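Asker: Sequence first, then the predicted structure, then my questions.
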Amino acid sequence: MRPDGLEKGLAPAKVNLALHVTGRRAGGYHLLDSLVVFAGVGDQLTALPANDLALEVEGPFSAGVPLDERNSVLRAAYALRQARDVTQGARLKLTKTLPHAAGIGSGSSDAAATIRLLSEFWGVEPLAPDAPEVLELGADVPVCLSAPTPMRMTGIGEVLDPAPALPACGLVLVNPGVEVPTAEVFGKLERSENGPMDDLPAGLDYAGFLGWLKAQRNDLQDPAEAITPEIGRALARLRRMPGVDLALMSGSGATCVGLTRDMGRARQVARAIQLSEMGWWVAPAPLLS
């Protein structure tokens, strides 16, 4: 803990660089095979001492965010406190800079950041990604607890394996100002039985990594584009930009991602898109590892 009692934590954007839907379990849960990475941009969480738990939300995407137990931050805080028999509280402040329902794990990353932050703040062991309390918080929370390590995520999101080291590169995250309900996207899938992701070789350079990515898929992209045609427009915009070597959709959308060789190119691309698409959310960020 810092001398002033303030703890800070980043809830980084979760990016699915590949997402294969490989089956469906009884009960309706889809089986996935996905390469998940994290971008160096996200929501910010801070904590101050308090007798009980309280939450304040600010930032450009704070509108409509609940301040009760519907919020993933408070749910994660209560889960950790109960699991570790903590009697202290915390006054939490969440600065929302990631858009909602955007395919980049905003709420799940917030929950994971809460567990990391408060475990240090309270001096207790964090919850493991496979802990029942974590799984109850949401399918993406286990992988978000692994941030910033890139992970291969399988099962319904609970089976995690560290990916080989990835080459440094820049990401340009673009959301065309629309929310896409994940359940609706899965509901439009034509088939759930699809081939798995190829194994990711170790030691790839940037060109080799691009080649591997181009051979993978996001099985949710077609249904997401059918629901939200703006996704296709965002992808086309990224593909036209000099410096963008590959453009793809993350998760269930609508956020699209352009890969660049370095952060200088990522910043240039982001600035050009920001100037021409004033209503879009655009953020350059490094791929974390």
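Answerer: Perfect, thanks for sending it.

Asker: Please make it C-alpha for all contacts and neighbour counts, starting now.
Answerer: Fine.

Asker: remind me, longest helix of the protein?
Answerer: When the chain is parsed with DSSP state H, its longest helix is helix 106-122.

Asker: Can you list the buried residues in that one?
Answerer: 106-119, 121-122 (16 or more other CA atoms under 10 Å).

Asker: what do you get for stretch 233-250?
Answerer: In stretch 233-250, counting by 16+ other CA under 10 Å, buried: 234-235, 238-239, 241, 243-244, 246-250.

Asker: correct me, but Val134 touches Leu127?
Answerer: Yes. The criterion here is CA atoms under 8 Å, and Val134 meets it with Leu127 at 7.1 Å.

Asker: neighbours around the closest residue to Met263 other than its chain neighbours, how many?
Answerer: Spatial nearest neighbour of Met263, chain neighbours left out: Gly170 (4.6 Å); criterion: CA to CA, 6 or more residues apart in numbering. Using other CA atoms under 10 Å, Gly170 has 25 neighbouring residues.

Asker: List the residues that contact Glu56.
Answerer: Counting by CA atoms under 8 Å, 6 or more residues apart in numbering, Glu56 touches 67, 91-94.

Asker: could you redo the last one with a cut-off of 7 Å?
Answerer: Taking CA atoms under 7 Å, 6 or more residues apart in numbering as the criterion, Glu56 is in contact with 92-94.

Asker: Any buried residues in stretch 178-196, and which?
Answerer: Quick answer for stretch 178-196 (16+ other CA under 10 Å): 178-182, 185-186, 192, 196.

Asker: Can you list the residue ranges for strands in this structure?
Answerer: Here the chain has its strands, by DSSP state E, at 7-24, 30-48, 53-58, 90-95, 151-155, 159-162, 170-175, 246-249, 256-260, 281-286.

Asker: Can I get the ones you listed in a markdown table including distance to Ala101?
Answerer: As requested, the strands of the chain are exported to a markdown table (distance: least, CA to CA, whole Å):
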| stretch | distance to Ala101 |
| --- | --- |
| strand 7-24 | 12 |
| strand 30-48 | 14 |
| strand 53-58 | 17 |
| strand 90-95 | 16 |
| strand 151-155 | 20 |
| strand 159-162 | 23 |
| strand 170-175 | 10 |
| strand 246-249 | 13 |
| strand 256-260 | 13 |
| strand 281-286 | 13 |
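
Asker: Leu145 is nearest to which of those?
Answerer: Leu145 lies closest to strand 7-24 among those, at 9.6 Å (CA to CA).

Asker: what's the closest one packed up against?
Answerer: Strand 7-24 makes packing contacts with strand 30-48, helix 106-122 when contacts are defined by 3 or more CA pairs under 7 Å, 6 or more residues apart in numbering; DSSP states H and E.

Asker: Output these in CSV; the columns should cover distance to Leu80.
Answerer: Below are these laid out as CSV (distance: least, CA to CA, whole Å):
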stretch, distance to Leu80
strand 30-48, 14
helix 106-122, 7
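
Asker: Take this one as well and set it beside the first:
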Amino acid sequence: MLKSEFAPAKINLTLEILGRRSDGYHELRSLVAFAQDVGDVVELASGSLSGVEITGPFAGDISGSNLVDSAIAAFAEKVPGAAPNRLSLVKNLPVASGIGGGSADAAATLRLLSSAYPEVSEPDLLTMARVLGADVPVCIRARPVMMTGVGETLDEVALPHDLYAVLVNPLAGVPANKTSQVFASLGAATLAGTPSKEPTPRFSRIDDVIAYAKARGNDLEAPALRLLPIIGTVLADLRRLENGLLSQLSGAGPTCFTLFKTRSEAEAGALALRLRQPSWWIRPTRLG
């Protein structure tokens, strides 16, 4: 019987880079949400096919080993003999796009493999996830959180149910080391000490989310724009959409988003943008 796990797109509603730590990693603070109906799918089934089969519209953009392979290896190390006979990835999200596609795929793989091993707990999965990358732990839970440290501290946040977005990626070519180039261009200052922990924000209304996200922004937006100027075109087009509340970059880009109060407004915005930019990847979704 086919088993599957949804790997939702991860959206950085905010991304503050607080400085570079003595170990070379960057201290961050990010309000993270997940698309409820936009993402990849990892499937597990019986069969004799070895390795990971990749299908979907962006399958051709993945070459060599990927985080799904790494997740399988990490799980097999924890649970010997647990490697699947057949595992496939339906790649619906653009690659290297700032919405955590690879990390979400790895997290979904760990969740899927653990479904057959009840002795593997969520803390076990988080331990495996931390080895795979800074964004993998937040994708294990795939729920709204305030993410701090280097991604290891996750405080759950309640978002209003009726928070919608249009996600847009211009499908422009990005360098393989995009994220490292963006961070290098940012040139974050060295941290003098451990940043003080802020209280976890509370959001009663969408307006609270908008006000918070607008005030915090995304510190990677300016350096990402220098590397990929087309991000400026995307943001300008998004800011023209009727009923759009806030438009920002997610992660290191180039995917950007605009927030809306209703699904119909988000869908209308996506349709209007597709008419202007038919070659772009454009998806309306609810965030949660």
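Answerer: That came through, no problem. Keep in mind it's a predicted model, so treat the numbers as computed, not measured.

Asker: TM-score for the pair, please.
Answerer: For this chain pair, the superposition-based TM-score is 0.90 by TM-score structural alignment, normalised by the length of structure 2; 281 aligned residues with a CA RMSD of 2.2 Å.

Asker: Which among the strands of structure 1 is found nearest to Ala202 of structure 1?
Answerer: strand 159-162 (11.4 Å).

Asker: The closest one maps to which residues in structure 2?
Answerer: Under TM-score structural alignment, strand 159-162 of structure 1 corresponds to residues 153-156 of structure 2.

Asker: what does that stretch rub up against?
Answerer: If you take CA under 7 Å, 6+ apart as the criterion, stretch 153-156 of structure 2 is touched by 138, 144-148.

Asker: Now render those as JSON lines, adding neighbour count and distance to Gly47 of structure 2.
Answerer: Listed next are these as JSON lines, based on neighbours: other CA atoms under 10 Å; distance: CA to CA, whole Å:
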{"residue": "Val138", "neighbour count": "29", "distance to Gly47 of structure 2": "31"}
{"residue": "Pro144", "neighbour count": "23", "distance to Gly47 of structure 2": "36"}
{"residue": "Val145", "neighbour count": "23", "distance to Gly47 of structure 2": "37"}
{"residue": "Met146", "neighbour count": "22", "distance to Gly47 of structure 2": "40"}
{"residue": "Met147", "neighbour count": "23", "distance to Gly47 of structure 2": "39"}
{"residue": "Thr148", "neighbour count": "22", "distance to Gly47 of structure 2": "41"}
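
Asker: Out of those residues, which is nearest to Ile72 of structure 2?
Answerer: Distance to Ile72 of structure 2, by CA to CA, is smallest for Val138 among those, at 18.0 Å.

Asker: so who does the closest one touch?
Answerer: Shown in contact with Val138 of structure 2 (CA under 7 Å, 6+ apart): Leu154.

Asker: buried residues in the match of strand 159-162 of structure 1?
Answerer: Neighbour counts over stretch 153-156 of structure 2 (16+ other CA under 10 Å) mark 154-156 as buried.

Asker: re earlier: nearest to Gly23 of structure 1, of the buried residues of helix 106-122 of structure 1?
Answerer: Ser108 (22.8 Å).

Asker: aligned partner of that closest one in structure 2?
Answerer: By TM-score structural alignment, Ser108 of structure 1 lines up with Ser103.

Asker: got a list of what its match touches?
Answerer: Here Ser103 of structure 2 is in contact with 67, 135-136, 139 (CA under 7 Å, 6+ apart).

Asker: closest to Leu227 of structure 2 among those residues?
Answerer: Proximity of the contacts of Ser103 of structure 2 to Leu227 of structure 2 (CA to CA) peaks at Asp135, which lies at 21.8 Å.

Asker: so what's the closest one up against?
Answerer: For Asp135 of structure 2, the contact set (CA under 7 Å, 6+ apart) comprises 100, 103, 151.

Asker: quick one: the closest residue to the first one other than its chain neighbours and Gly253 of structure 2, what's the gap?
Answerer: Counting by CA to CA, 6+ apart, Lys10 is the residue found nearest to Gly100 of structure 2 once chain neighbours are left out, at 5.3 Å. Counting by CA to CA, to the nearest Å, the separation of Lys10 of structure 2 from Gly253 of structure 2 is 12 Å.

Asker: Looking at these two, which one has more neighbours?
Answerer: Between Lys10 of structure 2 and Gly253, Lys10 has the larger neighbour count (other CA under 10 Å), namely 29 against 23.

Asker: Just confirm the more buried one contacts Phe34, I think it does.
Answerer: Yes. Here Lys10 of structure 2 reaches Phe34: they are 4.7 Å apart, a contact under CA atoms under 7 Å.

Asker: related to what we said a few turns ago, out of the strands of structure 1, which is closest to Tyr206 of structure 1?
Answerer: strand 256-260 (9.3 Å).

Asker: Could you find the closest non-adjacent residue to Gln181 of structure 2?
Answerer: Nearest non-adjacent residue to Gln181 of structure 2, counting by CA to CA, 6+ apart: Leu227, 7.8 Å away.

Asker: How many residues are close by the equivalent of Gly24 of structure 2 over in structure 1?
Answerer: Aligned counterpart of Gly24 of structure 2 in structure 1: Gly28 (TM-score structural alignment). Gly28 of structure 1 has 8 neighbouring residues, counting by other CA under 10 Å.

Asker: The match of strand 159-162 of structure 1 vs structure 1, mean deviation?
Answerer: Once superposed with structure 1, the aligned residues differ from stretch 153-156 of structure 2 by a mean of 1.0 Å; criterion: mean CA distance after the TM-score superposition for structure 1.

Asker: how far does that stretch sit from the chain's center?
Answerer: 15 Å (CA atoms, centre = their mean, to the nearest Å).

Asker: gap between Leu287 of structure 1 and Asp199 of structure 1?
Answerer: According to CA to CA, Leu287 of structure 1 and Asp199 of structure 1 sit 20 Å apart.

Asker: what's the answer for Glu125 of structure 1, then?
Answerer: Taken as CA to CA, the span from Glu125 of structure 1 to Asp199 of structure 1 is 33 Å.

Asker: Could you check which of the two has the larger neighbour count?
Answerer: More crowded of Glu125 of structure 1 and Asp199, by other CA under 10 Å: Glu125, with 14 against 9.

Asker: Need the counterpart of that one in structure 2.
Answerer: Under the alignment (TM-score structural alignment), Glu125 of structure 1 maps onto Val120 of structure 2.

Asker: With adjacent residues omitted, what lies nearest to its match?
Answerer: Nearest one to Val120 of structure 2, counting by CA to CA, 6+ apart, is Ser114 at 6.1 Å.

Asker: Also Lys188 of structure 1?
Answerer: Pro223 (5.4 Å).

Asker: Over to Asp205 of structure 1?
Answerer: Nearest residue to Asp205 of structure 1, sequence neighbours excluded (CA to CA, 6+ apart): Pro167, at 5.7 Å.
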